[in-house]
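Colleague: next one to model:
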Amino acid sequence: MRLTVISHAPLLRRRLSRRVAVLLLAALPLLSSAAQAEGTLRIAKQFGIVYLLLDVAQDQKLIEQQGKKAGVDIDVQFLQLSGGAAVNDALLTGSIDIAGAGVGPLFTIWDRTRGRQNVRGVASLGNFPYYLISNNPRIKSIGDFTPKDRIAVPATGVSVQSRFLQHASQQRWGDKGTHQLDPLQVALPHPDAAAAIIRGRTEITAHFASPPFQEQELARNPAAHIVTSSYDIEGGPSSATVLYATETFRRDNPKTYRAFVAALDQAATFVTAHPEQAADIFLRRNGSSIDRALVLQILKDPKVQFTVAPQNTLKLGQFMQRSGAIKQAPAKVGDYFFDDPLIAGGS
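Modeller: All right, here's what the predicted structure looks like:
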């Protein structure tokens, strides 16, 4: 009797092929996200020269250079937003990887995400004095504001300028007076607020600004003057603008993260050593018509320091907890900043 052996190998191979195909298709999103994670960097910045380190890093491709040293090709994307609230929303929805905003919004999102996304600071963008500018000669201190006045800030109740104003109010009127000037705050992007102060004849009688808008206001409106500054309120030089990210991004992208911080540190060294070139980069990257001499004046101001280590930020966070803005009181910088050798010694 002749036996006929029927091979099931082709059928088995077809079944296996289908199963493998199904598994591969199911895994594609995971494979794609894993492949895109390390080496992709989306950074949100806002308006002003306080973001100069990012401008320099972008212009000189420092992030890409540091990435190559670490063995990873980094695709860097920059997004322009306005206000800490918008930046925080973008970070929490996964639209960006690195957020650039005031230290006030950092404390807000750090407190809000504890035990979940665990957002913490990555680096400072340097120390700049932020000026509260008024174009009304009557207003010489925060005690001179009346219910008819309006104070422009990037985002009411969230931006670092708004927090500085609350801190100044608490220092003048005590804990019960912390929110005394809140009803006067109006949310306006810095360029619009600067135009209102320079032009005058609007409801905006003050602007808690940042460079270079505050310097423009002082230069272009003879009535514009400084009412107080962030340095006055916080008791010395302080890092008002910072960068922050989620714990997941830092954990899943160690090479990209380290390359980014190294690039920022490299940019800080560059700006300090080459203010003229840095001024040109700022003007070129932002398409700005600001007078170059004014930009150089800011960069060479002894009160301005380019460093990635945060300075004098803890005090504001503790005030925000006392005032009820956040629930958790920070005890040390390491509570709300990720550990990194380049930002060691921050305060």
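Colleague: use CA for all of it now, contacts and neighbours both
Modeller: Fine.
Colleague: just checking, His207 is part of a strand?
Modeller: Yes. Assessed with DSSP: H, G, I helix; E, B strand; the rest coil, His207 lies in a strand.
Colleague: next, the contact list for it, please.
Modeller: Leu132, Ile133, Ser134, Ile151, Ala152, Val153, Ala193, Ala194, Ile197 (Cα atoms under 8 Å, 6 or more residues apart in numbering).
Colleague: closest to Ser95 among those?
Modeller: Val153 (24.2 Å; Cα to Cα).
Colleague: I'd like the contacts of His207 laid out as a markdown table, including neighbour count.
Modeller: As requested, the contacts of His207 are exported to a markdown table (neighbours: other Cα atoms under 10 Å):
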| residue | neighbour count |
| --- | --- |
| Leu132 | 25 |
| Ile133 | 29 |
| Ser134 | 27 |
| Ile151 | 26 |
| Ala152 | 29 |
| Val153 | 28 |
| Ala193 | 26 |
| Ala194 | 27 |
| Ile197 | 29 |
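Colleague: restricted to helices, list those residues.
Modeller: Judged by DSSP state H, helices contain the following of the contacts of His207: Ala193, Ala194, Ile197.
Colleague: mind putting these into a markdown table with distance to Asn312?
Modeller: Output for the ones in helices among the contacts of His207, formatted as a markdown table (distance: Cα to Cα, whole Å):
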| residue | distance to Asn312 |
| --- | --- |
| Ala193 | 27 |
| Ala194 | 27 |
| Ile197 | 29 |
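Colleague: what segments of the stretch 1-150 of the chain are strands?
Modeller: Shown for the stretch 1-150 of the chain, the strands assigned by DSSP state E, counting those that start in this stretch span residues 40-45, 75-80, 98-102, 120-124, 131-134, 150-153.
Colleague: show me what the first one is packed up against.
Modeller: Which is strand 40-45. Helices and strands touching strand 40-45, by 3 or more Cα pairs under 8 Å, 6 or more residues apart in numbering; DSSP states H and E, are strand 75-80, strand 98-102.
Colleague: between the strands of the stretch 1-150 of the chain, which gets nearest to Pro211?
Modeller: That would be strand 131-134 among the strands of the stretch 1-150 of the chain, by Cα to Cα, at 8.6 Å.
Colleague: tell me what that closest one is packed against?
Modeller: Where contact means 3+ Cα pairs under 8 Å, 6+ apart, strand 131-134 is packed against strand 204-208, helix 213-220, strand 225-229.
Colleague: next, the structure of the following sequence, for comparison with the previous one:
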Amino acid sequence: MSRTLISKSVTASGLATLLAVSLVSASPAQAAEQLRIAEQFGITYLLLHVARDQGLIEKHGAERGVDIDVEWLQLSGGAAVNDALLSNSIDIAGAGVGPLLTVWDRTHGNLNVKGIASLGEFPNFLITNNPDIQTLEDIDDNDRIAVPAVGVSVQSRFLQKAVADTFGQDQFDRLEGNTVALPHPDATAALISGGTEINTHFSSIPFQYQALQQEGIHKITDSYEILGGPVSPTVLYATEDFRNENPDIYAAFLDALDEARSVIEEDPREAANIYKRVTGTQLDIDFLESIITDEQVSFSLVPNNTFPLVEFLFDVGAIQNEPTSWQDYFFEDIHAWEGS
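Modeller: I've put the predicted structure just below:
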């Protein structure tokens, strides 16, 4: 058979197949769905670190038939996180329950920002390198208190609650002028060095324990004492539109968090190694594991003891919309949980 006949034979018999293949090849590949998550500093965000290190969001997305491309952003302070969420620069915010309540109140009836889940229960310590400060009454005009975001961060809200309990509710913002916005790592370094105006820090894990290892630094009070028990200080939240428009991504994210929780509970030492890998911290593995397994620390997704802080913020006029329960500022996906 001649070369011409072979060519004609293939062209005639395979035209439909070749055309189909060319059409498939010309079709663009399905683009991955982007998920932008903002986190901050510390073991408080360990659930996210584990999910990131183990590719759990991508895994659970694939199980639901969704290719998820996760972008991780690190910010400092609830104000910056809220600005990023409201400007549509991120999809999921990781910040204190204080910033959540601020943005929930601000977007009530429009964007309807609400909580997704808790990142766990962790005590926040108010610590100082000033030996003259033993109680809040000892703080004077010359003292400076580092918080992630002045007046907005959960540490600022804890401080306001403590001040109101000490001096009266009408003076809840009495120490506002003493506070300075500073990321936890920088505030810890300032406190340890003693060479700056910062002599007090409303801290978080692991930074508060790192600082307390240094001679001359002591605790004044903590969030568990202020709220009367363990509290979930840090949460994840998003807009109602994001949740409604991305049900599979949202569900995959919740599944990933739950698996990350299991990883931490089943192998806390590996969780400590993950924290070290993701953050690049130089802290000792044994030290990190001791924090993860501390009896005061839990990586439960269930919000706990947040409502007393909400009631306080409404009473002092920090928020204008009065919730009737914790379920008002968390999405209904977790309403069956025994939160508070």
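Colleague: TM between them?
Modeller: Once the chains are overlaid, their TM-score stands at 0.89 when taken by TM-score structural alignment, normalised by the length of the second structure; 312 aligned residues with a Cα RMSD of 1.4 Å.
Colleague: dump the helices and strands packed on strand 40-45 of the first structure into a markdown table; add mean neighbour count as well.
Modeller: Listed next are those as a markdown table, based on neighbours: other Cα under 10 Å:
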| stretch | mean neighbour count |
| --- | --- |
| strand 75-80 | 14 |
| strand 98-102 | 29 |
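Colleague: adding distance to Ala293 of the first structure, write those out as TSV.
Modeller: Below are those laid out as TSV (distance: least, Cα to Cα, whole Å):
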stretch	distance to Ala293 of the first structure
strand 75-80	25
strand 98-102	26
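Colleague: tilt between the top helix by length along the first structure and strand 75-80?
Modeller: Determined from DSSP H, the single longest helix within the first structure is helix 9-37. Using axes from the mean of the first three to the mean of the last three Cα atoms, to 10 degrees, the inter-axis angle of helix 9-37 of the first structure relative to strand 75-80 is 50 degrees.
Colleague: now do helix 9-37 of the first structure: which elements does it pack against?
Modeller: So helix 9-37 of the first structure, by 3+ Cα pairs under 8 Å, 6+ apart, packs with no helix or strand.
Colleague: do that again at 10 Å, thanks
Modeller: helix 247-252 (3 or more Cα pairs under 10 Å, 6 or more residues apart in numbering; DSSP states H and E).
Colleague: returning to what we had before: Thr248 of the first structure is nearest to which of the strands of the stretch 1-150 of the first structure?
Modeller: strand 120-124 (10.8 Å).
Colleague: and that closest one against the second structure, how far off on average?
Modeller: With mean Cα distance after the TM-score superposition for the first structure, strand 120-124 of the first structure departs from the second structure by a mean of 0.4 Å once superposed.
Colleague: so that strand matches what in the second structure?
Modeller: Aligned using TM-score structural alignment, strand 120-124 of the first structure spans residues 114-118 in the second structure.
Colleague: and that stretch, how far from the chain's centre?
Modeller: What separates the centre of stretch 114-118 of the second structure from the centre of its chain is 10 Å, taken as Cα atoms, centre = their mean, to the nearest Å.
Colleague: among the helices and strands packed on strand 40-45 of the first structure, which comes closest to Thr40 of the first structure?
Modeller: Closest among these, using Cα to Cα: strand 75-80, at 4.9 Å.
Colleague: just checking, what packs against that closest one?
Modeller: strand 40-45, helix 52-59, helix 62-69, strand 98-102.
Colleague: let's see that with 8 Å instead.
Modeller: strand 40-45, helix 62-69.
Colleague: now those in CSV, with distance to Leu299 of the first structure?
Modeller: Listed next are these as CSV, based on distance: least, Cα to Cα, whole Å:
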stretch, distance to Leu299 of the first structure
strand 40-45, 19
helix 62-69, 20
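Colleague: dump these into JSON lines; add distance to Leu24 of the first structure and mean neighbour count as well.
Modeller: Listed next are those as JSON lines, based on distance: least, Cα to Cα, whole Å; neighbours: other Cα atoms under 10 Å:
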{"stretch": "strand 40-45", "distance to Leu24 of the first structure": "23", "mean neighbour count": "20"}
{"stretch": "helix 62-69", "distance to Leu24 of the first structure": "30", "mean neighbour count": "20"}
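Colleague: quick one: which of these is nearest Leu54 of the first structure?
Modeller: strand 40-45 (7.9 Å).
Colleague: Ser76 of the second structure -> the first structure?
Modeller: Using TM-score structural alignment, Ser76 of the second structure lines up with Ser82 in the first structure.
Colleague: count of neighbours near that match?
Modeller: 17 (other Cα atoms under 10 Å).
Colleague: re the thing from before, which one of the helices and strands packed on strand 40-45 of the first structure lies closest to Leu25 of the first structure?
Modeller: strand 75-80 (25.3 Å).
Colleague: that closest one vs the second structure, mean deviation?
Modeller: Mean deviation for strand 75-80 of the first structure: 0.7 Å (mean Cα distance after the TM-score superposition for the first structure).
Colleague: contact partners of that strand?
Modeller: Gly39, Thr40, Leu41, Arg42, Ile43, Ala44, Lys45, Gln46, Phe47, Ile63, Glu64.
Colleague: surely the fifth one is in contact with Ser95?
Modeller: No. At 9.4 Å, Ile43 of the first structure does not count as touching Ser95 under the criterion of Cα atoms under 8 Å.
Colleague: those strands in the stretch 151-300 of the second structure, which residues are they?
Modeller: Going by DSSP E, counting those that start in this stretch, the stretch 151-300 of the second structure shows strands at 179-181, 198-202, 218-222, 234-238.
Colleague: so where is the second one in the first structure?
Modeller: Right, strand 198-202 of the second structure. Using TM-score structural alignment, strand 198-202 of the second structure pairs with 204-208 in the first structure.
Colleague: next: the first one.
Modeller: Residues 185-187 of the first structure are where strand 179-181 of the second structure aligns, taking TM-score structural alignment as the criterion.
Colleague: and if you look at stretch 44-60 of the second structure?
Modeller: With TM-score structural alignment as the criterion, stretch 44-60 of the second structure aligns to 50-66.
Colleague: over to stretch 265-280 of the second structure?
Modeller: Residue span in the first structure matched to stretch 265-280 of the second structure, by TM-score structural alignment: 272-287.
Colleague: what residue of the first structure matches up with Asp141 of the second structure?
Modeller: Under TM-score structural alignment, Asp141 of the second structure pairs with Pro147 in the first structure.
Colleague: and that match, what is it in contact with?
Modeller: Contacts of Pro147 of the first structure by Cα under 8 Å, 6+ apart are Pro183, Leu184.
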